[in-house]
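Q: Make a model of this:
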Amino acid sequence: KSPAREDSPLNPFANIIGLKQAKQALIYAAAGNLPLLLYGPPGTGKTLLLSRVASLLPPLDSAAQQQISAMHGRPVEKRPVFSIPLGMRQADLAKGVVPELCKAHEGALIVDELSHQRPNIRTTLASVMDTHTFGGYPLRTLVVCATNACSCANLGSLEGICRCSEIQIDKFWSKLGHPLLDRFAMALALTSENLLVSEVNTTTIDYERIEYVRTMQMSRSEQEILSLLPLYTKVFRGSQQSFRRSYLCCKVARTIADFEGKESVTQAIMEKAQQLYLLPKDRHYH
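A: Just a heads-up that it's a prediction; the model follows:
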């Protein structure tokens, strides 16, 4: 069992009951630097999980420390975490000699209440996830976001009643924008859990494995991921996904295989990767 790092709690998920799939998705996100979207009604643990992202990231090497310290204008020893609060404007992200948003470089970019963010903030987010740059500076960062699943916020709730029609739900997600949604590698629904029957056992976190897989992903070429497309096509024959969506699914599958110590991606792993990206229209709530 790998020892916990000094800059992390013994287990970031120690006091979070249930949410097993979401916890595992966060670990994959940290290991593969894969953008993740969590959605669901209030009280399901979205914001709580976002607060634990920084604890999953591996330590910085000396070269990254020097680069980040130069961008921040001060010594930086831990991976930075930058959150975009509600009401922040595009100009706020770009202010400074080195843009404020670039403080998330080599760390994590956290965006809660994604549906309530300004449209140009969401547009910027999509651009960053695509280019890994902002304002002429590098911005390689783990993007993790959270949002409600409908306008009334009750979709997926065991307590509240969602009265949104299918058209209203589609309109809500259209507001978030297909270009942004298409750039998330994983999208998971969090629903209210019965705490009396939820799994109490904590999720084991292997920090050394996260760091190893992260290094592996950085060394893998785009061609290696593209080579998985025939398997993706075979497994999901007839699915109408964009090329980006197919590519990201292959990237998630490769991350899972590396995390599990598998040399090749199997059909079961590809199917598992696909199940980590399901929007409301795929879940048939109504």
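Q: Going by C-alpha atoms from here, please, whenever you check contacts or count neighbours.
A: Fine.
Q: From residue 161, how far off is the most centrally placed residue in the chain?
A: Taking CA atoms, centre = their mean, the centroid of the chain lies closest to residue 36, which sits 1.8 Å from it. Taken as CA to CA, to the nearest Å, the spacing of residue 36 relative to residue 161 amounts to 26 Å.
Q: Then residue 108?
A: 34 Å.
Q: Could you give the number of residues near the closest residue to residue 162 other than its chain neighbours?
A: Once flanking residues are discounted, residue 162 sits nearest to residue 154: 4.8 Å by CA to CA, 6 or more residues apart in numbering. Counted by other CA atoms under 10 Å, the residues lying close to residue 154 total 20.
Q: The structure of the following sequence is requested for comparison with the preceding one:
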Amino acid sequence: MVLGRTLAVALVGLTGHVVDVEAHLAPALPAFTLVGLPDAALAESRDRVRAAVTSTGLAWPNRRITVNLSPATLPKSGSGFDLAIAVAALAGAEVVPPERVQDVVHLGELGLDGRLRPVRGVLPAVAAAVAAGRPRLVVPAGNVAEARLVPGAEVRGARTLAEVLSWHGADLEVPDTEPVRPEAPPVAVPPHALDLADVVGQQEARACLEVAAAGGHHLLMVGPPGTGKTMLASRLPGLLPDLADAQAVEVTAIHSIAGTFDPGDGLVRRPPFEDPHHTATAASVIGGGSGVPRPGAASRAHRGILFLDEAPEFATSVLQTLRQPLEHGELVLHRAHGAARYPARFQLVLAANPCPCGKAVGKGLDCTCRPEQRRRYFGRLSGPLLDRVDLQVELQPSRATDECGDATHVVAARVAAARAAQAERFAGLPWRTCAEAPASWLRDRLGADRAMRALLDGAVDRGTLSLRGADRVLRVAWTIADLDGRDAPNAGDIGSAIAMRTLGHA
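A: Presented below is the predicted three-dimensional model:
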């Protein structure tokens, strides 16, 4: 009776847990049992591991093998445990010295031919192992670039199971095999490459877009087709500054789990841009799946933009699920075996037509929609959702004589200056933009000018603003002051913020 041990990492959301992989070999009828709350993909590793070992040229131990993944109460999913299970079983069979593998973290999926295949989520898994004091790791060759992004990690990349066993002291021939490369994410035109100078006219919408970029505010644009709503939204990422180091690691970890990360480009430094189609399900937008849920578009847009074009066409269930991340900046996905938490602090940008036919402009003389159709159409954007949107602007058709405004790099410079002012103001505090700051903190720093408070209180008393809306107006006013280079907002900034919130149909 021999026991082999090694280590792996289980991911629940973005949180990694170091797992002890124990293989117990007993002199009994041959069997292979896997325990410790494995999901279906992990349970199938028994067949992959057995085939990979025999393809390597080794005899499979003719014993009763029980593999335990400890802690046994933690749900475990995916094929990334294959390598650790194989190494633990062969250590128990004394193919490799057990003491040489017990402190090494092994990550990777095994092919039936013994090759190591890349897996998702290597970056957060390696970060969790290093944080737990387990810096020595073996990963598939296709994941080496991603794993080495974590400071302090001692990473070795392997192409085959035979190569790993040889490193650990096994006496066997290592074949010369091409490594399995990770699947490349789809190539798309980066949103920050688009220029704001392409948008003709729409000065009010451009002003709202600049304020949204400077303060991290949510934005609703209402207007007929062809007025530039999608063009403006797709150019918003180009106005945003690069992500800070901590933010870049967090965003990269999410995209690593989602399988949309290209390690050849290093950490994700640009704010992401997600624009799901209006037929997207709630699971694809907020995350889901059987077992441990995967991140959806809302989490992939963390520290970036989530753009919902034709927003009233989205299912009501999808729109309502966005209320939690808009308030708390994270998504908690509950399943039978536990809950997964994914950060989701994104800027929500909504674009909508004024009515189903899209022609309700001005007096709406060309509109063919009945009044109840208009109400029903725009009513799909619920009051509680719109109350969380800071800026609401109505776009009118542009004219051929309208001029183009400033280019992206000019507006981005103003946004960067406003963000720098906010970083200085919030130094040492847990928030970085006006949209994240508590309204009570901002209200205490308004000064002795009662006129500003009177503007907000009057709007609340008239029913123009809710209390939540007043707080959001206050945040926007501080952003406007930052763009104008002032230390604090004045009454004019409060009035502008109220106007920017009440321009739309909502």
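Q: now the lengthiest strand in structure 1: which residue numbers in structure 2?
A: Ordering each strand of structure 1 by length in residues (DSSP state E) puts strand 142-147 first. Alignment of strand 142-147 of structure 1 against structure 2: residues 347-352, by TM-score structural alignment.
Q: What is the mean deviation of that stretch from its aligned residues in structure 1?
A: Mean deviation of stretch 347-352 of structure 2 from its aligned counterpart in structure 1 after superposition (mean CA distance after the TM-score superposition for structure 1): 0.9 Å.
Q: Aligned to residue 114 of structure 1, what sits in structure 2?
A: Match for residue 114 of structure 1 (TM-score structural alignment): residue 311.
Q: got the contact list for that match?
A: By CA atoms under 8 Å, 6 or more residues apart in numbering, the residues touching residue 311 of structure 2 are 278, 350-352, 381.
Q: swap in residue 23 of structure 2?
A: Counting by CA under 8 Å, 6+ apart, residue 23 of structure 2 has contacts 3-5, 65-68, 85, 88-89, 92.
Q: Swap in 10 Å and give it another go.
A: 2-6, 32-34, 65-69, 84-93 (CA atoms under 10 Å, 6 or more residues apart in numbering).
Q: For ChimeraX, write the select line for the buried members of those residues.
A: This is the ChimeraX syntax for the buried subset of the contacts of residue 23 of structure 2, where burial follows 16 or more other CA atoms under 10 Å:
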select :3,4,5,6,32,34,65,66,67,68,69,84,85,86,87,88,89,90,91,92,93
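Q: from the contacts of residue 23 of structure 2, which ones fall inside helices?
A: 84-92 (DSSP state H).
Q: Give me the secondary structure label for residue 187 of structure 1.
A: When classified by DSSP: H, G, I helix; E, B strand; the rest coil, residue 187 of structure 1 comes out as strand.
Q: Map it across to structure 2 for me.
A: Per TM-score structural alignment, residue 187 of structure 1 is aligned with residue 392.
Q: what do you get for residue 263 of structure 1?
A: By TM-score structural alignment, residue 263 of structure 1 lines up with residue 487 in structure 2.
Q: what sits against the closest residue in space to its match that isn't next to it in sequence?
A: Spatial nearest neighbour of residue 487 of structure 2, chain neighbours left out: residue 481 (6.9 Å); criterion: CA to CA, 6+ apart. Residues in contact with residue 481 of structure 2 (CA under 10 Å, 6+ apart) are 418, 421, 487-490, 492-494.
Q: With neighbour numbers in mind, choose between residue 108 and residue 161 of structure 1.
A: Each of residue 108 of structure 1 and residue 161 has its neighbours counted (other CA under 10 Å); residue 108 has more, 25 against 12.
Q: any idea how far residue 56 of structure 1 is from that one?
A: Residue 108 of structure 1 is 10 Å from residue 56 of structure 1, by CA to CA.
Q: in what helix or strand does the closest residue to residue 147 of structure 2 other than its chain neighbours lie?
A: The shortest distance from residue 147 of structure 2 to any non-neighbouring residue, by CA to CA, 6+ apart, is to residue 123 (5.5 Å). Secondary structure from DSSP states H and E places residue 123 of structure 2 in helix 122-131.
Q: which one of the contacts of residue 311 of structure 2 is nearest residue 319 of structure 2?
A: Using CA to CA, residue 381 is the member of these that sits closest to residue 319 of structure 2, with 7.5 Å.
Q: what number of residues lie near residue 130 of structure 1?
A: Counted with other CA under 10 Å, residue 130 of structure 1 comes out at 11.
Q: Spit out the contact partners of the closest residue in space to residue 317 of structure 2 that isn't next to it in sequence.
A: The shortest distance from residue 317 of structure 2 to any non-neighbouring residue, by CA to CA, 6+ apart, is to residue 282 (6.6 Å). Applying CA under 10 Å, 6+ apart to residue 282 of structure 2 gives the contacts 288, 296-297, 314-322.
Q: doesn't residue 39 make contact with the residue nearest to residue 162 of structure 1?
A: No - between residue 154 of structure 1 and residue 39 there is no contact under CA atoms under 10 Å: 11.0 Å.
Q: Find the residues that touch each one of those two.
A: 148, 191.
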